[in-house]
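>>> build me a model:
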Amino acid sequence: MYGLKQSPRAWFGRFTTAMKKFGYQHANTDHTLFIKHRAGKVTLLIIYVDDMIVTSDDTIEIEELQKRLASEFEMKDLGSLKYFLGVEVTRSKHGLFFSQRKYVMDLLADTGMLECKPADTPIVENHKLGVYVD
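Sure, this is the predicted structure:
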């Protein structure tokens, strides 16, 4: 199917059919996000081209989903998320940290600007995000 204009649409249609068969629904906000609620727990899968992220508070559902997907598609589990769509993900005892350092460094190298001097930015450095309650 590679090389045909309809191949991505056909593949995604097949993937969507399989996900619905496994009990997942499309999210209203993003057609590449699939959600399953089971026994008070939630499992989420988002897919971009041939990469996907699966997360859940239900480890049994993750294992079952991996087995089902492997029976339908050729897949490889790359382990814990480290890099996705230009975003690096680092885990620590304090939580998850997201960074685009590698993406920016690659972009600077590609544009020949790696040796340029940095400039101050108007954004507050080391800003901590928090929950805003009105």
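>>> could you use CA atoms for every contact and neighbour count after this?
Fine.
>>> is the residue of the chain most remote from its centre in a helix, a strand, or coil?
Largest separation from the mean C-alpha position in the chain: Lys117, at 32.7 Å (CA atoms, centre = their mean). Following DSSP: H, G, I helix; E, B strand; the rest coil, we place Lys117 in the coil state.
>>> quick test: name the residue nearest the centre of the protein.
Note: the chain centre (CA atoms, centre = their mean) maps to Ile53, 4.2 Å.
>>> another sequence for comparison is provided below:
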Amino acid sequence: MKKQGYDKGQSDHIMFVKHSDDSKITILIVYVDDIILTRDDEIKIARLKRGLVEEFEIKDLGQLRFFLGMKVTRSKKAIVVSQRKYVIDLLQETGMSSCKPSDTLMDPNKKL
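Got it, this is the predicted structure:
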């Protein structure tokens, strides 16, 4: 990715970012053998996909729906990321699916 002009994210080393001359941005998130890519220009994203095919054996799975146990849904107003399925599967796997929920006290005004 560095050969193609991408910079590695400072806070997250699986993220690569490229800024173009026309003030557009391309973001790739790479985790083992999964890649998420996004850009605000359909023509350039198609070009990027062709470039990735030349370098790597990849398959385009279309719109992002699941990634690392997270479900991703889109609407015209928002993108929602949920780990509900992951949590339910984890509770079942550990034999805790019949546990009752409990409130976790936290200061809502605490700056993290």
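>>> how alike are these chains, TM-score-wise?
Once superposed, chain against chain, the TM-score is 0.83 (TM-score structural alignment, normalised by the length of structure 2); 105 aligned residues with a CA RMSD of 1.6 Å.
>>> got the contact list for the top strand by length along structure 1?
Secondary structure assigned by DSSP state E gives strand 41-48 as the longest strand of structure 1. By CA atoms under 8 Å, 6 or more residues apart in numbering, the surrounding residues in contact with strand 41-48 of structure 1 are 32-37, 52-58, 61-62.
>>> structure 2: matching residues for that strand?
Aligned by TM-score structural alignment, strand 41-48 of structure 1 falls on residues 24-31 of structure 2.
>>> off-centre distance for the matching stretch?
Offset of stretch 24-31 of structure 2 from its chain centre (CA atoms, centre = their mean, to the nearest Å): 9 Å.
>>> mind listing what's buried in that stretch?
Neighbour-count burial for stretch 24-31 of structure 2 flags Thr26, Ile27, Leu28, Ile29 (criterion: 16 or more other CA atoms under 10 Å).
>>> with stretch 31-38 of structure 2 instead?
Ile35, Leu37.
>>> same deal with stretch 15-22 of structure 2?
Met15, Phe16, Val17, Lys18.
>>> which among these gets closest to Gln83 of structure 2?
Proximity of the buried residues of stretch 15-22 of structure 2 to Gln83 of structure 2 was ranked by CA to CA; the top entry is Met15 with 20.5 Å.
>>> and for Arg91 of structure 1, the neighbour number?
As a burial measure, Arg91 of structure 1 scores 12 neighbours (other CA atoms under 10 Å).
>>> what does it align to in structure 2?
Checking TM-score structural alignment: Arg91 of structure 1 goes with Arg74.
>>> repeat that for Leu114 of structure 1.
Using TM-score structural alignment, Leu114 of structure 1 lines up with Ser97 in structure 2.
>>> its match and Leu90 of structure 2, how far apart?
8 Å (CA to CA, to the nearest Å).
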